[in-house]
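Chemist: Sequence and predicted model, in that order:
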Amino acid sequence: MTDKATMIVDKDFQIGEVDKRIYGSFIEHLGRAVYGGIYEADHPQADEQGFRSDVLELVKGLDVPIVRYPGGNFVSGYNWEDGVGPVDQRPKRLELAWRTIEPNWIGFNEFMDWCKKANTDAMMAVNLGTRGIDDARNLIEYSNHKSGSYWSDLRIQHGYKDPHNVKTWCLGNEMDGPWQIGHKTSVEYGRLANETGKAMRWVDPTIELVASGSSFIGMPTFPEWEATVLDLAYDTVDYVSIHQYYGNSQNDTSNFLAQSISMDSYINTVISTCDYVQAKKRGKKKINLSFDEWNVWYHSNAQDKKLDPWQIAPPQLEDVYNHEDALVVGCMLISMLKRADRVKMACIAQLVNVIAPIMTQNGGPAWKQTIYYPYMHASIFGRGTVLVPLVKSPKHDTKDFTDVPYLETVAVHNEEKEEVTIFAVNRNIEEALPFEIDLRSFGAFTVSEHIVLEHEDLKMTNTAEAPNRVTPHTSGNAALADGGKIQATLSKASWNVIRIKLT
């Protein structure tokens, strides 16, 4: 067994409050995320609108606070008007981002109906690829203006008397990427985002706006992109987006589990860039982060290259996740929580079928992928105040990283519920890790639960035929020790949730 890891947390040393929107997700018109995912009209468990009730229940189990829609790369070629009004009059379009046919059976209003059923809010994205200011101001008028104007009255004509009041809006998607329809330079995009945001705020001054940041940390324009865009749009926007996916295509598990260290660096660099622009402008407003695409993504890459183009809802980006993927997702969640003072929104990409925690079969069952569990645990138990973690851990080196701590951990204090929750990943794939947590500043407490997600086979997955092969148990051994401490053993390659009740 490796040397002991320790963490000290004090209730008065705080990183920041968790914005519940950090546990958001994403639905794009891509693959079977919409058609065959949240919507399948002829499914045995479809409701009166064609939404799959079994999927809705799994979504509710995650307590998802916000869902980004409708893209993604899709939005940069999307005409939102195609998706409103009578369904039988909607056009079928060539969807160029993913080379499919978009039938527009589901659009803006239907998605807002689904959000109500899923107990979530919408984060809408506007098209700044092929479109711009005019269409964005029209969409927000359609969505948020009460009545008495062309677009708001058209919404009423479409059967929605009350405004949808969407309050969070993304100004385009990955506009730094050459793969993006309508790709722009940082100056072109920064000017357009600023002018579009101004017009949208004139329609509804209560909205929040997210500027499109770098598509991933390896972009050649990172972080100059953020510096230029924010220099041009600082007065208008509230957040800058960042995106990142990780994979294990080299089948190097130790290196794979260490990749969230790169995520830490990414977050800190973007925060520094935001603060530089604020200082340069002598501004009072802090620009916060919306990590509105993040996940593991690599399993489906080869299969996607074999798909024939121009299908409706083909099985694209359908990664089947294994146990080690769940550990990386857990590390990514911890990475964002450690900067909860500035990462205020995040969206695991995506929610159903497309690189997703939930999978379905057309006409068949829905089930939880391995990554469902750390996402669910964080969303349910990770509300409150993130505490500064003073951590000591044995370390190791991997192919791309040095001094990687075996322990990745963070603590969240929910004062209202009188609870502290410790999230912890043991990156050691060969040995268990003794773990001591010093909570003496909280006074008296008890350990209410120690949840563990572990499996002897790091490549084990859940499938329609075997949906429960990788599931958490509550047989962890965290227990009280002397001096206001907790002692636990973290199984090798495990995700852990230690729940503490304050007394």
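Modeler: Received it, and whenever you're ready, just let me know what you need. Computed from a predicted structure; not experimentally measured.

Chemist: hey, let's count contacts and neighbours off CA atoms from now on
Modeler: Will do.

Chemist: Helices of the stretch 151-300 of the chain, start to end?
Modeler: Here the stretch 151-300 of the chain has its helices, by DSSP state H, counting those that start in this stretch, at 186-203, 224-233, 253-257, 260-280.

Chemist: now those helices as CSV including distance to Val352?
Modeler: As requested, these are exported to CSV (distance: least, CA to CA, whole Å):
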stretch, distance to Val352
helix 186-203, 29
helix 224-233, 30
helix 253-257, 24
helix 260-280, 23
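
Chemist: And the strands in the stretch 1-150 of the chain?
Modeler: Ranges of strands within the stretch 1-150 of the chain are 5-8, 14-17, 24-26, 66-69, 93-95, 100-102, 121-126, based on DSSP state E, counting those that start in this stretch.

Chemist: following the one helix or strand Ile380 maps to, which helix or strand comes up?
Modeler: Per DSSP states H and E: Ile380 is located in helix 372-381. Remark: after helix 372-381, the chain's next helix or strand is strand 385-387, criterion DSSP H and E.

Chemist: Would you mark the buried spots in that next one?
Modeler: Judged by neighbour count (16 or more other CA atoms under 10 Å), strand 385-387 contains these buried residues: Thr385, Val386, Leu387.

Chemist: can you pull the contacts of the first one?
Modeler: For Thr385, the contacting residues are Gln14, Ile15, Gly16, Glu17, Val18, Val412, His413, Asn414, Glu415, taking CA atoms under 8 Å, 6 or more residues apart in numbering as the criterion.

Chemist: Put this next to the first one:
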Amino acid sequence: MLFAGITVDPAFVVGPVRRRTFGSFVEHLGRCVYSGLHDPGHPTADADGFRGDVVDLVRELGVSAVRYPGGNFVSGYRWEDGVGARAQRPTRLDLAWHSTEPNTVGVDEFVRWARRAGVEPMMAVNLGTRGIQEALDLLEYCNVRGGTAWSDLRRANGAEEPHAIRMWCLGNEMDGPWQIGHKTAQEYGRLAAETARAMRQLQPDLELVACGSSGSGMPTFGEWERVVLGEAYDVVDLISAHAYYCEEDGDLASFLASALDMDQFIESVVATADAVRAARKATRRINLSFDEWNVWYVKRAESRPPTGDDWPIAPVLLEDRYNVADAVVVGSLLISLLRHTDRVHAASLAQLVNVIAPIMTEPGGRSWRQTTFHPFALTARHAAGEVLRIVVDAPVHDTARFGEVPAVDAVATYEPDTGGLVLFAVNRSTTEPVGLTVDLRGFPRLRIVEAVTLANPDHTWSATADDATTVLPRPNTSAAQDEDGVRVELPPVSWTMLRLDATV
């Protein structure tokens, strides 16, 4: 067995736990919307056709905000197609995913679904094939109370009260050559700034997200952020970051260390944003919206869209089936996001249902939780108060991608009012358990109330509709306490949550 130690002290605070860290993403892609969220023939469907069983799972998952309607889809989207009488809505070809979009679900339906699910809607505007005027029209439709053409149309469509959407993304991945309306940093930065200024003339208190690089491996990464923020720094609040990870060529050790890449990505974007701030002699800081992140096996056949004359509605696309190792990585990426809570102010797990998602459905039938559901749900439920800066002393092992990496990664959250402390930890070792000691001398009254671990001797186990419960987070009976802290054993390839509360 390997051994590691963690020291936690309530004096060392990174920042608050932000509920928007636990956001997600819904795109008109594959079966995310149609037969995922929306399935009128399902026994649990509501009057809008949204599945009640999925709404229940979304609430259990603890999702706080949902980004909509894309993603690559938004760069060719005409939002007007998705409002008004459904029978009169046009059918369009979606070039992003080579599919047919029936526009059965649009902005009004999505907002009603979001209210029912208890999540904040986060809207994206099309800056690919469209621009300033269309963004203003959508904002007016959504947020103006009435007395104008677009707001009165919303009211005529059944939404008497404004949708009151505060957070808006200014396009999507505009640095990507795959994006409809792909632009240079200078072109996009100016368009984003002009769109932001106009939207703020209509509603000054919006929270606006500029497109950052669509990945840290992009040739323009860093320079893109510098140029875009050089144009838009004064009129946006956040800049986006997107990252996906997968196990490549059987390199499990590097995959389990994916959070190191996320850490570096975040810190590089923060450094660039702060350099622009210094050059402009600005006082306000630009923070991050990590509004696409997940495990995604992009090279698998299920990620290849249709071709030729095949333009199906809601094809099976990007339906990755996640195993235990994937869930451990999702838990470790949440650790990274929480660790950077001082600068990561929002995040979106991409996506929510069926498409690289924690929730899967059968059309008209069953729904189930993938392995990745569990670390997200437990972190969203129990992380609260403040994120603490902890010290981890752990043995290292070699990886092909990152060199030497610590076997253990962790983060802690603390609620000063209640005295509750929660530790989230991963064991990255592929073969060795780790005996972890947590020094809690700064919390003399804390006692263990729960210790759970997600692990399995077969880290390739995946949930299915027939068996989604054989491998779940289970009580970790090794957790024990003495006057200095807690000891717990972390199995290889595992994610663990340890909760402690103050004694009376």
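Modeler: Structure received. Note that the coordinates shown come from a computational prediction; the quantities given were computed from them, not determined experimentally.

Chemist: Out of the strands of the stretch 1-150 of the first structure, which is the most enclosed?
Modeler: Sort the strands of the stretch 1-150 of the first structure by mean neighbour count, taking mean count of other CA atoms under 10 Å, and strand 24-26 sits at the top with a mean of 29.

Chemist: Mean deviation, that strand versus the second structure?
Modeler: Compared with the second structure after fitting, strand 24-26 of the first structure deviates on average by 0.2 Å (mean CA distance after the TM-score superposition for the first structure).

Chemist: by contact count, what packs against that strand?
Modeler: strand 66-69, strand 288-296, strand 343-348 (3 or more CA pairs under 8 Å, 6 or more residues apart in numbering; DSSP states H and E).

Chemist: Show me how far stretch 207-223 of the first structure is from its chain's centre.
Modeler: 15 Å (CA atoms, centre = their mean, to the nearest Å).

Chemist: Show me what counts as buried in it.
Modeler: Within stretch 207-223 of the first structure, the residues scored as buried using 16+ other CA under 10 Å are 207-217, 222-223.

Chemist: Take these and lay them out in TSV including distance to Ala340 of the first structure.
Modeler: Shown next, in TSV, are those (distance: CA to CA, whole Å):
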residue	distance to Ala340 of the first structure
Ile207	21
Glu208	18
Leu209	19
Val210	17
Ala211	19
Ser212	20
Gly213	18
Ser214	20
Ser215	21
Phe216	20
Ile217	19
Phe222	22
Pro223	21
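
Chemist: In contact with the residue sitting nearest the centre point of the first structure, which residues are there?
Modeler: Closest residue to the average C-alpha location of the first structure: Cys347 at 1.9 Å, with CA atoms, centre = their mean. Neighbouring residues of Cys347 of the first structure by CA under 8 Å, 6+ apart: Ile22, Tyr23, Gly24, Ser25, Phe26, Val67, Arg68, Phe291, Asp292, Glu293, Trp294.

Chemist: And the closest residue to Arg381 of the second structure other than its chain neighbours, how far from Ser24 of the second structure?
Modeler: Excluding the flanking residues, the one nearest Arg381 of the second structure by CA to CA, 6 or more residues apart in numbering is Gly62, at 6.3 Å. Between Gly62 of the second structure and Ser24 of the second structure the computed distance is 10 Å (CA to CA, to the nearest Å).

Chemist: Please apply the same query to Arg155 of the second structure.
Modeler: 28 Å.

Chemist: The residue nearest to Arg381 of the second structure reaches His382, doesn't it?
Modeler: No. If you go by CA atoms under 8 Å, Gly62 of the second structure and His382 don't touch, sitting 9.9 Å apart.

Chemist: The two: which is more packed in?
Modeler: Gly62 (23 against 18; other CA atoms under 10 Å).

Chemist: circling back to that earlier point, including mean neighbour count, could the helices of the stretch 151-300 of the first structure go into JSON lines?
Modeler: Formatted as JSON lines, those follow (neighbours: other CA atoms under 10 Å):
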{"stretch": "helix 186-203", "mean neighbour count": "20"}
{"stretch": "helix 224-233", "mean neighbour count": "22"}
{"stretch": "helix 253-257", "mean neighbour count": "23"}
{"stretch": "helix 260-280", "mean neighbour count": "18"}
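
Chemist: Determine which of the ones you listed approaches Pro394 of the first structure most closely.
Modeler: Proximity to Pro394 of the first structure (CA to CA) singles out helix 253-257 among these, at 14.2 Å.

Chemist: Check which helices and strands the closest one sits against.
Modeler: Packing partners of helix 253-257 of the first structure (3+ CA pairs under 8 Å, 6+ apart): helix 323-337.

Chemist: if we go to 10 Å?
Modeler: With contacts taken as 3 or more CA pairs under 10 Å, 6 or more residues apart in numbering; DSSP states H and E, helix 253-257 of the first structure sits against helix 323-337, strand 404-405.
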